[in-house]
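In: next comes the sequence, and after it the predicted model I'd like to discuss.
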Amino acid sequence: MFEILLPFFLLILFLLALTIIWRIKARKFITSGTVASAYDAWTQDKLLERLWGEHIHLGYYPSNGKNVDFRKAKVQFVHELVKWSGLDTLPKGSRVLDVGCGIGGSSRILSKYYGFNVTGITISPAQVKRARDLTPVGLNCTFQVMDALDLKFEDGSFDAVWSVEAGAHMIDKKKFADEMLRTLRPGGYLALADWNSRDLRTYPPSIFEKIVLKQLLEQWVHPNFISINEFGEILRTNKNSAGRVITENWNSYTNPSWYDSIFEGIRRPLTILSLGPLAIIKSIREIPTILLMNWAFSKGLMEFGVYKCRG
C-alpha cells in the first residue's frame, strides 16, 4: 500500500513546496559570501545534520542498490572514493587537505580509518565550529575557515587533496583546480567528486532543461555547472598534474541518494517535528529541488563526476 500511495504523497509535497518556494527568496549565488551564509544557516538550523547525519554529500549504492542504509551509503562513498583514487596506498600520518569539508564527516573517516592527518577547510564559520564540536579528542583533524579559491598553504603542503561536492559552488573552476594542485606535493594524490552538467556546448539544453538548470543553480547557491570533460581538461592542462587525470561518471552509484534524501524525512518524522514548525517548512522547501536533481541526474542532464590524478 505504501508503494502505491508514495507517488501521490510526493506529488502533494512537491506542489505544496512549490507554493512555498514562490514566496521565499531564492538562494542565488552572488559572491562567496552567499555560499558561506547559506551553509551557516543550514548548519545552525541542524535540519540536514539531524536528517542526513554528518555527511551532506551523496551516498554510494552497489549495482543492485537494494536495502542500503542511507547514512551507511554516505560513509561507503568515502571508502569507495579512497579506494578508487589510490589514497588507500598512502601511509598513516599522511597530510590530507579536505577542501569544502562541511561539518567534517569525511575528514573524520579519513583520519579514523586510514590514519591520515587531515586539515578541513570551509568558507562557513558555522560549519567549522560544528566540525570541531563533533570531532573527538585525539583524532588528527583540524578545521579552518578558508576560501578554496585562496588557500593559505605553501606549495606542496599535502600528500593528498580531497574534495567532495564543493566545486559546483566555485565561480572560477580553474582557480579552484589550480589552488588544490598547487598545495599538492609532487607525486601526491588528488581525489575529487562533484556535480557536473553534461557538455552543454556539444549538447545545448532544451527550454525545459534551461528552466531546470536555473532552479538548480538558484536554490543551492551554485554560480554555474560545467561538464566532467571540461573540468577534466582544466586539471590536465595544469602544470602540476602532468596530464595524468582519470575521470568517471558515478551517476549509477549515487542516484538513489536523491529519493533517499526525501524518504529520510518520512522515516524520521519526529526529527523534523522536534525542530519546530519552521523545520517542516524548510524541509518541504527542499523537495522540489531534490526531485529536479533526481530527474536531471537520471536523464543525464547532470552527471556525478569523480576525478583522480597524481601531482
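Out: Cool, the structure landed.

In: CA only for contacts and neighbour counts going forward, please
Out: Will do.

In: how about the helices in the stretch 51-200 of the chain?
Out: Applying DSSP state H, counting those that start in this stretch to the stretch 51-200 of the chain gives helices spanning 70-85, 105-114, 125-134, 173-183.

In: one more structure, for comparison:
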Amino acid sequence: MSEVRPSGTGVKPNGSLDLKQRIKTHYDNVTDKYISAWGQHIHHGYFNDQHEDKSQVQVNLINVLLEISSLGRNSKVLDIGCGVGGTSRFLARELGCAVTGITISSRQVELAQSLTAAEIKSLPSPKSTQTPGAGDFMHYPNAGSARFLELDAGNISSRFDKESFDCVWICEALYHIPDKERVFSDAFSLLAPGGSKLIIADWFKAPDLDSQKEAQYISPIETGMLTQPLHTMNEYVSMAEKAGFTVRQAPKDITQKVSPTWEKIAENPFTTFGIWLLAIWIGRDGIGYVKGMKAMKRGYASGAFKYAIMCFEKR
C-alpha cells in the first residue's frame, strides 16, 4: 500500500489560495445536500436511455471510463476529488481495487468514511465490525478496500511514494485545480511503469471561441462553479504528453450523453426551491453556484461548453 507522507507547505499560484478555501468551504457546507440531490456519486451521468434513473446513469459513466481504460482488477488507485467516495467504493467492491480517495473537504472525508463503513457492515460476512480510524483502509469481504484522506490535490507527489499506484482517477475535479501541469507531472511520478493509467472525465471549453462567446457562455460557469479557467481537450493532451504519458484514449466528447443530467437532477425538489434557500444561507458562492448550474445548461446547448473523457498511460 502507498504510504502517506506529512503535509508540507509551499507557495501556491497567485489567486488560488482564496479560491481553494472557497471551494473547501462550499463542499463542507453543501455536500450533505448534494447527497440528497445527486446520491453518492456526485458527478454527471451517462445516458444510454432517457428513462434510466439517476444512480444508474452515474454508474454508467464509471463503466464508460473503465471501458476506455481497461483498468485491471486489484489495481491500486488514487481517486482525486473523490467526493463522498461513490466511485472509490465501486472500484473496491466491484474490481477488488485498493483505493485511496482524496478531497479538499473534511466533511466529504467524514461522510465517505461513514458511508463506506456502513456499506461494508451491511454485506455478508464482513471481515471486521470495528470502526476504522481516520485514514485507515476499510476492507470489503472478498474484494478490495478504500480509505479517504483530506488532501490538497495540487501537491500530491510529496504525499505518497513514487510509483505506488496503478491508476490515477480524476472525475470532475481537475477543473478546480490551478496548476494542472503539476497534476499531470505528479500523476506520472506516482504511477508505476508498465501501462499504469491516468483516467480523466472533465469539463472543457470548445476550441477557437471568440471573446464574446467566452464571456457569454464560459465565464459564468467558471465564476458560478468555482473553477479555474477552463481548458480545451487538446490542451489536456499536451499537458499529459509533456509529463511523459502516451495517449491510450484520445479525448472523447460525450456531451450529448451527459448533458441530460441537469434535467434529471432538477427532478429533485432540493434543486428548485430548496437550493435557493440554501444558496441564500451560504451567501455569494451559493447563489453563484445556482447561477452556474443554469450557465452550464446554456453552455451545453450552445456548443461552447463540453464534457469529455480520456485516458493516458505510463509505459
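Out: Yep, it's here. The structure presented is a predicted model; accordingly, all values stated were derived computationally and were not measured.

In: circling back: among the helices of the stretch 51-200 of structure 1, which is nearest Pro205 of structure 1?
Out: helix 173-183 (20.9 Å; CA to CA).

In: do you know how far the residue nearest the centre of structure 2 is from Gly96 of structure 2?
Out: Residue closest to the average C-alpha location in structure 2 (CA atoms, centre = their mean): Cys171, at 3.4 Å. Plainly put, Cys171 of structure 2 is 19 Å away from Gly96 of structure 2 if you go by CA to CA, to the nearest Å.

In: how close does the nearest residue to Trp203 of structure 2 once chain neighbours are set aside get to Arg73 of structure 2?
Out: Distance criterion CA to CA, 6 or more residues apart in numbering; nearest residue to Trp203 of structure 2, sequence neighbours excluded, is Tyr307 at 4.8 Å. Computed as CA to CA, the Tyr307 of structure 2 to Arg73 of structure 2 distance reads 27 Å.

In: comparing the two, which residue is more hemmed in?
Out: Tyr307 (23 against 15; other CA atoms under 10 Å).

In: which elements pack onto the strand ranked longest in structure 1?
Out: If you go by DSSP state E, structure 1 has its longest strand at strand 184-197. Strand 184-197 of structure 1 is packed against helix 70-85, strand 158-164, strand 302-310, with contacts defined by 3 or more CA pairs under 8 Å, 6 or more residues apart in numbering; DSSP states H and E.

In: got JSON lines for the ones you listed, with distance to Ala279 of structure 1 too?
Out: Output for these, formatted as JSON lines (distance: least, CA to CA, whole Å):
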{"stretch": "helix 70-85", "distance to Ala279 of structure 1": "20"}
{"stretch": "strand 158-164", "distance to Ala279 of structure 1": "26"}
{"stretch": "strand 302-310", "distance to Ala279 of structure 1": "28"}
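
In: among those, which is nearest Ile246 of structure 1?
Out: Closest among these, once you apply CA to CA, is strand 302-310, at 5.4 Å.

In: just tell me the aligned range of that closest one in structure 2.
Out: Strand 302-310 of structure 1 corresponds to residues 305-313 in structure 2, going by TM-score structural alignment.

In: what's the match for Lys210 of structure 1 in structure 2?
Out: So Lys210 of structure 1 corresponds to Ala215, using TM-score structural alignment.

In: just Glu154 of structure 1 next, same as before
Out: Checking with TM-score structural alignment, Glu154 of structure 1 has Asp161 as its match.

In: contacts only, for the alignment partner in structure 1 of Glu110 of structure 2.
Out: Aligned by TM-score structural alignment, Glu110 of structure 2 pairs with Lys129 of structure 1. Going by CA atoms under 8 Å, 6 or more residues apart in numbering, Lys129 of structure 1 touches no other residue.
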